[in-house]
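> Sequence unavailable; structure follows:
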């Protein structure tokens, strides 16, 4: 089918889908609580993708039989679950490529929450972490949407991209051939590329603030600090969407960069070793997956889709000022600070100033943490509470209405007892 026909039919499909939600339930009313995604189910999808690669020359690369078999596998699951699926064809390097696009019935067709992962591998291996992990996780999330018979406020769309490993070919083709009016309907694109790395980190894209904060809220609820994703920035399928002006976000567990000592202290694993030693190699098999990272990231995907598509949470608004540079906190030593410069805010700070604190520490009961206003006023946030628990990842609300908003604000942290150490991982002020 020609692309123009696909776009035209997609518009008709979306019109039909918008009226397909049962009239007896309000949008977002059903299954508003995000599900716990079964990591066993996600791993079964990975086992199936491994079997496909094994039966097709050891890979699932663009133009190879293993890729088309992967496409057929994903599409069959989606068709059976009630999705409207489209295979979008393109040609690259003389071979036919495929994107799988899946729309869930219902939701506002003018507000589309879209999630995607590339389905292809490199030719040198089966690509189970890169990127079977992202593909399997969004597949299981899509199936969870179907099982819940979710009735979202916004329209939900999933995509599996072809030929990402050759330069984001499939996602570029989709974005470049989507009419501007259709692109404008995508309220957010979420990308998941490598989320089960064997020596994992927990990285969040820092593009759209609402999407970023949604993921950070999920991990803050687990007490797990995150870092801003920099290793693959612009190297995955969110880039064409971002370049077209679509809000983007996503998760990543690391590729061939080396995990630092600070990151190993924060997340566990092995310092001085890459996040994925089998990156783009034949050993990127089902043995190359960290189950815990895969489980957490899969649940984070469902959390984001449910919240962003059903309107069950109110995203942060206003101006955000953030410092993500690490600041070491000496053991039983002097206080240290992390600073943000607030500008462009009229008048005084609000009575509900949001203060985001992300401190990695092995014993938070040692810590005294304060917010210091530009005039030197001190607002205590944490005073040696929490006992033997580690890390302090929390958002505080401070009545700072007597303070002028603009100026340098500081987060001050001091370790008041011996043995345990840590560092400020991030500090953020949100002005409503």
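Yes, it's here. As the structure is a computational prediction, the values presented were derived from the model and not from experiment.

> Could you use CA atoms for every contact and neighbour count after this?
OK.

> Now do the buried residues in stretch 280-296.
Of all the residues in stretch 280-296, those buried under the rule 16 or more other CA atoms under 10 Å are 280-286, 288-291, 293-296.

> Show me the contact partners of stretch 216-232.
Stretch 216-232 has contacts (CA atoms under 8 Å, 6 or more residues apart in numbering) with 201-206, 251-252, 254-255, 257, 266-267, 300, 303, 324, 358-360, 391-394, 425.

> Show me which positions of it end up buried.
Those would be 216-220, 223-229, for stretch 216-232 by 16+ other CA under 10 Å.

> Could you do stretch 43-62 as well?
Applying 16+ other CA under 10 Å to stretch 43-62 flags 43, 45-54, 56-62 as buried.

> And the helices in this protein, which stretches?
With DSSP state H, the ranges of helices along the chain come out as 3-18, 39-55, 65-80, 134-148, 169-176, 180-183, 209-222, 238-243, 261-267, 291-310.

> so what secondary structure elements neighbour the third one?
Using 3 or more CA pairs under 8 Å, 6 or more residues apart in numbering; DSSP states H and E as the contact criterion, the elements in contact with helix 65-80 are helix 39-55, strand 84-92, strand 95-103, helix 134-148.

> Could you say which of these is packed most deeply?
helix 134-148 (a mean of 23; mean count of other CA atoms under 10 Å).

> helices or strands up against it?
Packing partners of helix 134-148 (3+ CA pairs under 8 Å, 6+ apart): helix 39-55, helix 65-80, strand 108-118, strand 154-161, helix 291-310.

> Mind picking the two most distant members of the buried residues of stretch 280-296?
Greatest spatial distance in these: 282 and 296, 25.5 Å, computed using CA to CA.

> Second structure follows, compare the two:
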């Protein structure tokens, strides 16, 4: 990542729904598990190249040229159409590398990373990690050779460290029609920081949805990439009106206490302690962070460009749906997520128990979710047990409301009480491509308890 930022111009008595309940889902088209060992092997090659060429891979240097040759050779062997673009306006004139996997010419999804480093060191996290992650994803795509609905274009940029010059040259070389063909550009810059976080460029955008959906499925609670705004190769794509997003794990900014609490690592220390230093070697990479980025790229690629149903990779969108991994990423009233014995979980030990006190109170349980675009089916499902001491058979004293965004999917009450758990399922396809909040709200009046007990929540896209 370059140092200097660029300038940034229902009725309460019965369950009622507005989303159609459905019985089942189609089989998901699964994205591949990208081998982090293979990604690390590419990093070892970049490190060796730097060692043999003056200790760095700066744009225009022998180390950069050898890095480009390594990536190009692997891509050509895999069957890609590969081209080099000479950046004559770069501070260190040198070549961008572009690789194409065939698909509709007017429907392009593009993945990019800068291949150059600074002169101070080998540049393995910055940005060998982004470059190696894309290389391995490209090789996996070629090896699996699935049906694609979009053309997949990979790019490795030169001269990023001198001011995003390689990517700027490329964007400026496109005419308006060619820019319009690119439906999304995804940038990956420093995705293995040892004290890293989980950051996404324009995290709430529709373009970011597949990247966020994958990290949400791991319960990571990604945040906006504030540090990286205007500082990497997505900038000129964004300025040209092309939708952009991407992953980052952080550079020289310091991890906050709240970030350390949810992600681990050391608070008040840099995400990358070797940022732009000689110690940015293969030892300066977190395999865990790198692996999650590599698999997230595959998820996004498969969802955006693979398969006959719009490229949906499928998968579970809800994090910690069984409540067995603490509260993250749920937000809940105190005591709602519990292993208390008064109401049994459907599976495991924990569940979400709303109300049940016999006094006036409101409990909430919510999670922000990104519903991926391009899938055929979208099923929200949860198991609900309603236990009540209310005896009047026609009055809804206590209620549970289920909402997605501002839409109420269903309202349940003490009148729906029954022994055991019942599964409730809804078609939520109307929310495809949106980041919305799933919210359960339980309200109880001043006498006689009603317990609303929720377990095993899923939102499955396929």
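Happy to help now that I have it. These numbers were taken from a predicted model, which means no experiment stands behind them.

> Would you pull the TM-score for this pair?
Here the TM-score for the pair of chains, by TM-score structural alignment, normalised by the length of structure 1, is 0.69; 323 aligned residues with a CA RMSD of 3.2 Å.

> if we can go back for a sec, with the buried residues of stretch 280-296 of structure 1 in mind, which one is nearest to residue 399 of structure 1?
Among the buried residues of stretch 280-296 of structure 1, residue 296 lies closest to residue 399 of structure 1 (CA to CA), at 34.1 Å.

> Find the nearest non-adjacent residue to the aligned partner of that closest one in structure 2, please.
Mapped onto structure 2 by TM-score structural alignment, residue 296 of structure 1 lines up with residue 292. Closest residue to residue 292 of structure 2 in three dimensions, ignoring its sequence neighbours and counting by CA to CA, 6 or more residues apart in numbering: residue 215, at 7.6 Å.

> what's the matching residue for the one you found over in structure 1?
If you follow residue 215 of structure 2 across to structure 1 using TM-score structural alignment, you land on residue 219.

> And that match, how far from residue 296 of structure 1?
Distance from residue 219 of structure 1 to residue 296 of structure 1, counting by CA to CA, to the nearest Å: 9 Å.

> what residue of structure 1 takes the place of residue 83 of structure 2?
In structure 1, the residue paired with residue 83 of structure 2 is residue 86, using TM-score structural alignment.

> Let me see the contact set for its match.
Neighbouring residues of residue 86 of structure 1 by CA under 8 Å, 6+ apart: 100-102.

> try 6 Å this time
Applying CA atoms under 6 Å, 6 or more residues apart in numbering, we find residue 86 of structure 1 in contact with 100-101.

> thinking again about what came up before, show me the one of the helices of structure 1 that comes nearest residue 114 of structure 1.
Closest approach to residue 114 of structure 1 among these (CA to CA): helix 291-310, 8.6 Å.

> other SSEs contacting that closest one?
Contact partners of helix 291-310 of structure 1 among helices and strands, from 3 or more CA pairs under 6 Å, 6 or more residues apart in numbering; DSSP states H and E: none.

> Now that helix: buried residues?
Applying 16+ other CA under 10 Å to helix 291-310 of structure 1 flags 291, 293-310 as buried.

> now what about stretch 118-137 of structure 1, what contacts it?
Defining contact as CA under 6 Å, 6+ apart, one finds that stretch 118-137 of structure 1 is touched by 42, 45, 53, 58-61, 117, 160-162, 192-196, 281-282, 284-285, 298.

> how many neighbours does residue 251 of structure 2 have?
29 (other CA atoms under 10 Å).

> I'd like the distance between the counterpart of it in structure 1 and residue 34 of structure 1.
Alignment note (TM-score structural alignment): residue 251 of structure 2 maps to residue 255 of structure 1. As judged by CA to CA, residue 255 of structure 1 and residue 34 of structure 1 stand 28 Å apart.

> out of the helices and strands packed on helix 134-148 of structure 1, nearest to residue 183 of structure 1?
Nearest to residue 183 of structure 1 among these is strand 108-118; the distance by CA to CA comes to 9.4 Å.

> Could you tell me where the closest one falls in structure 2?
By TM-score structural alignment, strand 108-118 of structure 1 lines up with residues 104-114 in structure 2.

> So for the matching stretch, what gets flagged as buried?
For stretch 104-114 of structure 2, the neighbour count (16+ other CA under 10 Å) marks 107-114 as buried.

> would you turn those into a markdown table with distance to residue 437 of structure 2?
Conversion of these to a markdown table gives the following (distance: CA to CA, whole Å):
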| residue | distance to residue 437 of structure 2 |
| --- | --- |
| 107 | 31 |
| 108 | 30 |
| 109 | 28 |
| 110 | 29 |
| 111 | 29 |
| 112 | 31 |
| 113 | 32 |
| 114 | 35 |
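
> Out of these, which two sit at the greatest distance?
So, the buried residues of stretch 104-114 of structure 2 by CA to CA: farthest apart are 107 and 114, at 23.1 Å.

> From residue 95 of structure 2, how far off is residue 116 of structure 2?
From residue 116 of structure 2 across to residue 95 of structure 2, the span is 10 Å (CA to CA).

> what does residue 40 of structure 2 give?
24 Å.

> Same check on residue 65 of structure 2?
Distance of residue 65 of structure 2 to residue 95 of structure 2, computed by CA to CA: 8 Å.
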